[in-house]
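In: sequence isn't available, so here's the structure alone:
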């Protein structure tokens, strides 16, 4: 337990009674906001989450001060606020063209591993996103299958494939991800029975679950997962232990997550503990 006590001249002492040691004695007027914010981001990177109450005790400031810090860091896109604290923010919410250049080598390996999971004559749902585009470009030329997608980019990438039938789900175009969303898309999706769904996300977190950056897009991803016998999440390292504003579902909504082979075990072990299979590419 960490406690704080105010002494004269607004000096604060923080004592960790578990270790019986004085953590620091620092005049309040010398505690720079920038230093506190850096410490918050360091804690996020180290622990995967921060709690406002614990930060308040650690820094010997009010929870209102901590919440202000978190608001400002969230406004800069440096973290994702959640009830009681914050999680790392996913960088995968950048515009589509910008995301194409992010972790491109890792995405190619993940896409190749996903393509190997497809069995001839399956009905396969392929989400939108940069990794999904790489997936369909890598399908064997002799593969016979049906690909269902709400991504015009994915559909166009399969135009020249000789034996893949393409079903393109229509609706309102969400330009950020170049996918169809809305009621028309949801209605069409409800008529599908697929063998496997390759889902793109912007965040995979053991407690926050699977998340993305748009409310309607999250709803469409839930609908697609409900129509597939198996859901496989494609997740480059930047998406692991990160969160975005809109929840698709619990992490257990997916049966498997494909990550790059060199992904740190500390990022994948919580996923496996949640009962989800981690496949390394």
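Out: Received, thanks. Predicted model, so just to flag it, every value in this text is computed and none were measured.

In: use CA for all of it now, contacts and neighbours both
Out: Will do.

In: give me the contacts around the lengthiest helix in the chain.
Out: In the chain, with assignment by DSSP state H, the single longest helix is helix 33-47. The contact list for helix 33-47 (CA atoms under 8 Å, 6 or more residues apart in numbering) reads 49-50, 55, 59, 69, 73, 78-79, 87-88.

In: by neighbours, which of these wins?
Out: Neighbour counts for those (other CA atoms under 10 Å) peak at residue 88, which has 28 neighbours.

In: and that one, helix, strand or coil?
Out: Put simply, residue 88 is strand when judged by DSSP: H, G, I helix; E, B strand; the rest coil.

In: for it, list the residues it contacts.
Out: Each residue near residue 88 by CA under 8 Å, 6+ apart is listed here: 44-45, 48-49, 78-80, 241-243.

In: how near is it to residue 47?
Out: Distance, residue 88 to residue 47, using CA to CA, to the nearest Å: 10 Å.

In: who's in contact with residue 239?
Out: 90-92, 201-204.

In: which among these end up buried?
Out: By neighbour count, with 16 or more other CA atoms under 10 Å, the contacts of residue 239 hold 90-92, 201-204 as buried.

In: picking that back up, pull the most distant pair out of the contacts of residue 239.
Out: Greatest spatial distance in these: 91 and 204, 12.1 Å, computed using CA to CA.

In: export the buried ones among the contacts of residue 239 to JSON lines and tack on secondary structure and distance to residue 150?
Out: Listed next are the buried ones among the contacts of residue 239 as JSON lines, based on DSSP: H, G, I helix; E, B strand; the rest coil; distance: CA to CA, whole Å:
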{"residue": "90", "secondary structure": "coil", "distance to residue 150": "23"}
{"residue": "91", "secondary structure": "helix", "distance to residue 150": "23"}
{"residue": "92", "secondary structure": "helix", "distance to residue 150": "19"}
{"residue": "201", "secondary structure": "coil", "distance to residue 150": "15"}
{"residue": "202", "secondary structure": "coil", "distance to residue 150": "17"}
{"residue": "203", "secondary structure": "strand", "distance to residue 150": "20"}
{"residue": "204", "secondary structure": "strand", "distance to residue 150": "22"}
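
In: take this one as well and set it beside the first:
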């Protein structure tokens, strides 16, 4: 078994059981405890688990939400591939919605500057990035800005989105599962994401494979409410089949 496969199974076990033990994992995978500790260190760097004495706990069980700066440093190659695949869903003209997030920000970076597009976003960072592309019309949704994610949320954002209708909405997610659907740790951001889905003819979720199997505090949608899930090749075929059985089209980039 490759290290990446073992680490994904460790992450799945941590999410299912709430905690993993180094010795038990070493026995289960027939490897040394030193190998398991290296796996847990790799998963911690990816923002999946928090190492504790003798094992690890999934971050979502701790109620922990990494900052946008911290999330921007993990799974970078996967996020770039996801963004490149998602670019195929961007229309030649019209209007799109970009949710706040590090993967959607990668899509913003590669949006062609020669298209007549209107881009609506609740991300301060994405809006400032796109403002440098003169052919794009950039509209930023107002509201209270969450310092942890730099996303505008709450009533002002919801009122603006209620009067908005776009061709495609590109959304991020902290959790994607066949059982619980699409989730995020913050209720304010969940409300905004629900409004984005309602404001779009087509909804596309962008998230790397470490988000699959996560269940965070606030659900913002069921899998059948979105048209496409773009992830990376780190997602194994079994989990892909589970999502597709729940009526979600999956693209692995």
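Out: Alright, I've got the coordinates. Since the model is a prediction, treat every value here as computed from it, not as a measurement.

In: got a TM-score for the pair?
Out: Once superposed, the chains reach a TM-score of 0.76 (TM-score structural alignment, normalised by the length of the second structure), with 211 aligned residues with a CA RMSD of 2.6 Å.

In: on that earlier part again, and the contacts of helix 33-47 of the first structure as a markdown table, adding secondary structure and distance to residue 248 of the first structure?
Out: As requested, the contacts of helix 33-47 of the first structure are arranged in a markdown table below (three-state DSSP; distance: CA to CA, whole Å):
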| residue | secondary structure | distance to residue 248 of the first structure |
| --- | --- | --- |
| 49 | coil | 19 |
| 50 | strand | 22 |
| 55 | helix | 28 |
| 59 | helix | 34 |
| 69 | helix | 27 |
| 73 | helix | 24 |
| 78 | coil | 21 |
| 79 | strand | 19 |
| 87 | strand | 16 |
| 88 | strand | 17 |
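
In: now the helices: where do they sit in the second structure?
Out: 3-17, 22-29, 33-45, 68-71, 76-86, 102-110, 124-130, 155-162, 187-198, 237-245.

In: any chance of these in JSON lines, with distance to residue 220 of the second structure too?
Out: Shown next, in JSON lines, are these (distance: least, CA to CA, whole Å):
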{"stretch": "helix 3-17", "distance to residue 220 of the second structure": "20"}
{"stretch": "helix 22-29", "distance to residue 220 of the second structure": "33"}
{"stretch": "helix 33-45", "distance to residue 220 of the second structure": "26"}
{"stretch": "helix 68-71", "distance to residue 220 of the second structure": "20"}
{"stretch": "helix 76-86", "distance to residue 220 of the second structure": "21"}
{"stretch": "helix 102-110", "distance to residue 220 of the second structure": "17"}
{"stretch": "helix 124-130", "distance to residue 220 of the second structure": "21"}
{"stretch": "helix 155-162", "distance to residue 220 of the second structure": "13"}
{"stretch": "helix 187-198", "distance to residue 220 of the second structure": "5"}
{"stretch": "helix 237-245", "distance to residue 220 of the second structure": "17"}
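
In: now for these, which one comes closest to residue 145 of the second structure?
Out: Shortest distance between residue 145 of the second structure and the helices of the second structure, using CA to CA, is found for helix 124-130: 8.1 Å.

In: average offset of that closest one relative to the first structure?
Out: In the superposition with the first structure, the average deviation recorded for helix 124-130 of the second structure is 0.7 Å (mean CA distance after the TM-score superposition for the first structure).

In: could you tell me where that helix falls in the first structure?
Out: Per TM-score structural alignment, the counterpart of helix 124-130 of the second structure in the first structure is residues 152-158.

In: list the contacts of that stretch.
Out: Against stretch 152-158 of the first structure from outside (CA under 8 Å, 6+ apart): 126, 128, 132-133, 136-137, 149, 164, 166-168, 178-179.

In: now the residues you listed: which count as buried?
Out: Among the contacts of stretch 152-158 of the first structure, those buried by neighbour count (16+ other CA under 10 Å) are 126, 128, 132-133, 136-137, 149, 164, 166, 168, 178-179.

In: turn the contacts of residue 239 of the first structure into TSV, columns for distance to residue 221 of the first structure.
Out: Formatted as TSV, these follow (distance: CA to CA, whole Å):
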residue	distance to residue 221 of the first structure
90	18
91	19
92	16
201	9
202	12
203	13
204	14
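
In: in the second structure, which of the residues you listed still touch?
Out: Among these, the contacts conserved in the second structure (both residues aligned by TM-score structural alignment, their matches' CA atoms under 8 Å) are 201-204.

In: in the first structure, what residues pair with stretch 202-222 of the second structure?
Out: Following TM-score structural alignment, the partner segment of stretch 202-222 of the second structure in the first structure covers residues 230-250.

In: do the same with stretch 184-192 of the second structure
Out: Going by TM-score structural alignment, stretch 184-192 of the second structure sits over residues 212-220 in the first structure.

In: buried ones in that stretch?
Out: 212-214, 216-220.

In: among those, which one sits closest to residue 278 of the first structure?
Out: Residue 278 of the first structure lies nearest to residue 212 out of these, by CA to CA, at 19.8 Å.

In: coming back round to it: distance across the match of stretch 202-222 of the second structure, terminal residue to terminal residue?
Out: End-to-end distance for stretch 230-250 of the first structure, by CA to CA: 15 Å.

In: what distance separates it from the centre of its chain?
Out: 3 Å (CA atoms, centre = their mean, to the nearest Å).

In: and what of stretch 207-222 of the first structure?
Out: Distance of stretch 207-222 of the first structure from the chain centroid (CA atoms, centre = their mean) equals 9 Å.

In: so what touches that stretch?
Out: Here stretch 207-222 of the first structure makes contact (CA under 8 Å, 6+ apart) with 93, 127, 174, 181-182, 185-186, 199, 201-204, 243-252.

In: between the two ends of stretch 82-102 of the first structure, how far is it?
Out: So stretch 82-102 of the first structure: terminal residues 26 Å apart, CA to CA.

In: cool, stretch 130-145 of the first structure as well?
Out: 21 Å.

In: residues in contact with that stretch?
Out: Here stretch 130-145 of the first structure has contacts from 96, 99-100, 107-108, 110-112, 114-115, 119-124, 126, 153-154, 157-158, 161-165, 198, 200, 234, using CA under 8 Å, 6+ apart.

In: quick check: ChimeraX command selecting the buried ones in the residues you listed.
Out: The ChimeraX selection below is limited to those of these classed as buried (16+ other CA under 10 Å):
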select :99,100,107,108,110,111,112,114,115,123,124,126,153,154,158,161,163,164,165,198,200,234
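
In: need the counterpart of residue 241 of the second structure in the first structure.
Out: In the first structure, the residue matched to residue 241 of the second structure (TM-score structural alignment) is residue 269.
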